[in-house]
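*Asks:* pasting the structure only:
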């Protein structure tokens, strides 16, 4: 890895910057990279397929993103269960992305020097869980979905859809199909670079013949830019625009169509399909009105982005009887329905879903809550996350 690659953005302003000792960057420069350039390129190819309408992307997070094995394991388990349902309904592969470790560089967080070792352990756990001896075997994943349908009130309405998946797997078993893709999968990592300066030790530049040199950030496969850090002239956007890593950008109710186009142009100067994912978080009561002009304007610009929906934040409301934030699960579902309606009406590909989960299996809550072990706002438990996937699957099938 290089230390200070040329061509990096200068001292442009960056939002949400805490005061950190200079030694942190030295600490971050020591460990081996968390991901490889070839893995980043693999994700870029898959995101291009999403943008072309040939794949679907599912991105999950625990929001505060602690490094505990229980949380990471719960997130991976939930991603796998949801992806089986969505892949069956959409009849296309599902790209799985876990958002990890962004908040460990945020304001008020302690001990960023611990992040590299913790992140390496988390990535190792994800690779192990999705590998040959992990929990990614599609038949075992469907066993857990069958339990959800059988044992929960929310799952009972999806018996027919679950039975369809069972029949498909049964046919493959009868035909003797037992290929490795049935037993393993790939889970990529997404990261929000809240402190662009802390990303410099993770940068890697490769000179390749007459082609323009490529610059990868090896702290994650994909970079995410949230609304709080999203400013057109900010160093977050400037850095992301230089990288080979695919980038996802959140857009909300205040985002004007022209503003969305400007961000895409800055982040996708070479006009590559799937280079940028736009994650809309409008709210169920506004998505049908606010999203169409953005989709139309970006599409007309010639940039082929991947479209995704974040139904979590638009559904948030002020807490009533507990600390944290809460939302009505029905409002989460309504925003997903509105997002699908918009893309169907425009003839564009509804390419993805972003969700936030506790990853916990043993919660009987009927509403998403922020007060249950949550370091931040609205999140779904595992049952609600899987129910969301079944709901979206039914809508995808019409």
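*Replies:* In hand now; what should we look at? These figures come from a predicted structure and were not determined experimentally. Numbers count the residues shown, from 1 in each chain.
*Asks:* From here on, just use CA atoms for contacts and neighbour counts.
*Replies:* Will do.
*Asks:* where do the helices sit along the stretch 201-350 of the chain?
*Replies:* Assigned by DSSP state H, counting those that start in this stretch, the helices in the stretch 201-350 of the chain fall at 235-242, 257-267, 287-300, 329-346.
*Asks:* Determine which stretch of those helices is the most buried.
*Replies:* Mean neighbours per residue, mean count of other Cα atoms under 10 Å, is largest over the helices of the stretch 201-350 of the chain for helix 235-242, with a mean of 23.
*Asks:* just checking, what packs against that helix?
*Replies:* Using 3 or more Cα pairs under 8 Å, 6 or more residues apart in numbering; DSSP states H and E, the elements in contact with helix 235-242 are helix 196-199, strand 222-225, helix 257-267.
*Asks:* right, and those - which one's nearest residue 315?
*Replies:* With Cα to Cα as the measure, strand 222-225 is the member of the helices and strands packed on helix 235-242 nearest residue 315 (20.2 Å).
*Asks:* by contact count, what packs against the closest one?
*Replies:* strand 187-191, helix 235-242, strand 247-251.
*Asks:* would JSON lines of those with distance to residue 211 be doable?
*Replies:* As requested, these are exported to JSON lines (distance: least, Cα to Cα, whole Å):
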{"stretch": "strand 187-191", "distance to residue 211": "27"}
{"stretch": "helix 235-242", "distance to residue 211": "15"}
{"stretch": "strand 247-251", "distance to residue 211": "22"}
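*Asks:* Nearest approach to residue 155 belongs to which of the ones you listed?
*Replies:* The nearest among these, by Cα to Cα, is strand 187-191 at 25.4 Å.
*Asks:* Need the residues that contact the closest one.
*Replies:* For strand 187-191, the surrounding residues in contact (Cα atoms under 8 Å, 6 or more residues apart in numbering) are 43, 76, 95-102, 126-127, 130, 219-224.
*Asks:* Same question for stretch 330-350.
*Replies:* 51-53, 56, 282-285, 287-288, 291-292, 296, 306-309, 311-312, 314-315, 388, 391-392, 395-396.
*Asks:* Now the buried members of those.
*Replies:* 51-53, 56, 282-284, 287-288, 291-292, 306-309, 311-312, 314-315, 388, 391-392, 396 (16 or more other Cα atoms under 10 Å).
*Asks:* adding another structure so you can compare the two:
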């Protein structure tokens, strides 16, 4: 059932989380970074490397340091909410609910309301690009969203799935190059890899597919002379059972143990650290 009150609840929890993060950032509090626990990954063939990395990070931040900058982003899906959080600053309009907002793969129609809204704000913006994106549409879209060809204005977040990325990404990279529009490339390695578990019909993802898409994305960008600047994942610090695989060996039968998401399956703490 649709409940607008949940938008207000989401706003409250977002504000509380931001204030919590700002406390860490302002005080250069090292505890969050120096306490990475990899003990649940002992069965991983990469355990010694993971343990060494966690130890190195812990040592680096154990003595504190300078205040840390951090930035937030979210999909601007509900335009009524996003418009209410948009303000004029100087002679430009900004969505003040996040540093960066992005358009989803299902709402990126060139003549649609989301693209029109994004054209009018001065935030850095992103757009999801999946298998249904045609080369002509991508060329037009990047020019509409970044007509002044500003560096850092537009991020393209690809989300093809591990089985389709090698087929789709090279043509999309070439299409963007031909427009001359500068973009930042990011890999969404989760949304194209959704499956339904045969044994219980739970929506899930395989960690091996997520890792495979990231690695393939790195290789394609290397061949095409472009740079993969980031990875987009859905994770939680909780011990949920929503995604399959990883060193924790999560199987379909284990999904029912602690499946808490109301939307998309997330990598749990151990899978995220791995």
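*Replies:* Yes, it's here. As the structure is a prediction and not an experimental result, all values here were calculated from the model.
*Asks:* Mind jotting down where the strands sit in the first structure?
*Replies:* 56-61, 94-99, 187-191, 203-208, 211-217, 222-225, 247-251, 276-280, 306-309, 316-317, 326-327, 352-356 (DSSP state E).
*Asks:* so can I have TSV of the ones you listed showing distance to residue 258 of the first structure?
*Replies:* Below are those laid out as TSV (distance: least, Cα to Cα, whole Å):
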stretch	distance to residue 258 of the first structure
strand 56-61	25
strand 94-99	28
strand 187-191	26
strand 203-208	31
strand 211-217	28
strand 222-225	18
strand 247-251	12
strand 276-280	14
strand 306-309	17
strand 316-317	26
strand 326-327	30
strand 352-356	22
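*Asks:* Of all those strands, which one is nearest residue 25 of the first structure?
*Replies:* Per Cα to Cα, nearest to residue 25 of the first structure of those: strand 203-208, 12.3 Å.
*Asks:* Count the residues that sit near residue 196 of the second structure.
*Replies:* 12 (other Cα atoms under 10 Å).
*Asks:* Map it onto the first structure.
*Replies:* Taking TM-score structural alignment for the superposition, residue 196 of the second structure sits opposite residue 318 in the first structure.
*Asks:* dump the residue contacts of that match.
*Replies:* Here residue 318 of the first structure is in contact with 325-326 (Cα under 8 Å, 6+ apart).
*Asks:* Distance check, it against residue 269 of the first structure.
*Replies:* Residue 318 of the first structure sits 40 Å away from residue 269 of the first structure, going by Cα to Cα, to the nearest Å.
*Asks:* so what corresponds to residue 330 of the first structure in the second structure?
*Replies:* Match for residue 330 of the first structure (TM-score structural alignment): residue 208.
*Asks:* what does residue 272 of the first structure give?
*Replies:* Counting by TM-score structural alignment, the partner of residue 272 of the first structure is residue 150.
*Asks:* Surely its match is in contact with residue 180?
*Replies:* No. Using Cα atoms under 8 Å, residue 150 of the second structure makes no contact with residue 180, being 10.6 Å away.
*Asks:* how about the most centrally placed residue in the first structure, what does it touch?
*Replies:* For the first structure, residue 59 is the residue whose C-alpha lies nearest the centre (Cα atoms, centre = their mean; 2.7 Å). Applying Cα under 8 Å, 6+ apart to residue 59 of the first structure gives the contacts 79, 96-99, 352-355.
*Asks:* Looking at the residues you listed, which is nearest residue 161 of the first structure?
*Replies:* Taking the contacts of residue 59 of the first structure together and measuring to residue 161 of the first structure by Cα to Cα, the closest member is residue 79, at 18.2 Å.
*Asks:* Report the separation between that closest one and residue 357 of the first structure.
*Replies:* Distance from residue 79 of the first structure to residue 357 of the first structure, by Cα to Cα: 10 Å.
*Asks:* list residues touching both of those two?
*Replies:* Common neighbours of residue 79 of the first structure and residue 357 (Cα under 8 Å, 6+ apart) are residue 60.
*Asks:* For the two, indicate the residue with more neighbours.
*Replies:* The neighbour count for residue 79 of the first structure versus residue 357, taken as other Cα under 10 Å, is higher for residue 79 (29 against 26).
*Asks:* Contacts only, for the closest residue to the match of residue 272 of the first structure other than its chain neighbours.
*Replies:* Nearest non-adjacent residue to residue 150 of the second structure, counting by Cα to Cα, 6 or more residues apart in numbering: residue 182, 6.8 Å away. Going by Cα under 8 Å, 6+ apart, residue 182 of the second structure touches 149-152, 154.
*Asks:* can you map out the helices along the stretch 51-200 of the first structure?
*Replies:* Listed in chain order, the helices found in the stretch 51-200 of the first structure under DSSP H, counting those that start in this stretch are 69-90, 115-129, 138-151, 159-174, 180-183, 196-199.
*Asks:* Return the most buried member of these.
*Replies:* Taking mean count of other Cα under 10 Å, helix 69-90 is the most buried of the helices of the stretch 51-200 of the first structure, at a mean of 22.
*Asks:* distance between it and the chain's centre?
*Replies:* Centroid separation for helix 69-90 of the first structure versus its chain: 12 Å, with Cα atoms, centre = their mean, to the nearest Å.
*Asks:* about what we covered before: ok, which of the helices of the stretch 51-200 of the first structure comes nearest residue 361 of the first structure?
*Replies:* helix 69-90 (7.9 Å).
*Asks:* Can you list the buried residues in stretch 262-270 of the second structure?
*Replies:* Buried residues in stretch 262-270 of the second structure (16+ other Cα under 10 Å): 265-270.
*Asks:* Now do that stretch: distance to the chain's middle.
*Replies:* Worked out by Cα atoms, centre = their mean, stretch 262-270 of the second structure lies 13 Å from the chain centre.
*Asks:* Please consider this matter closed, and thank you.
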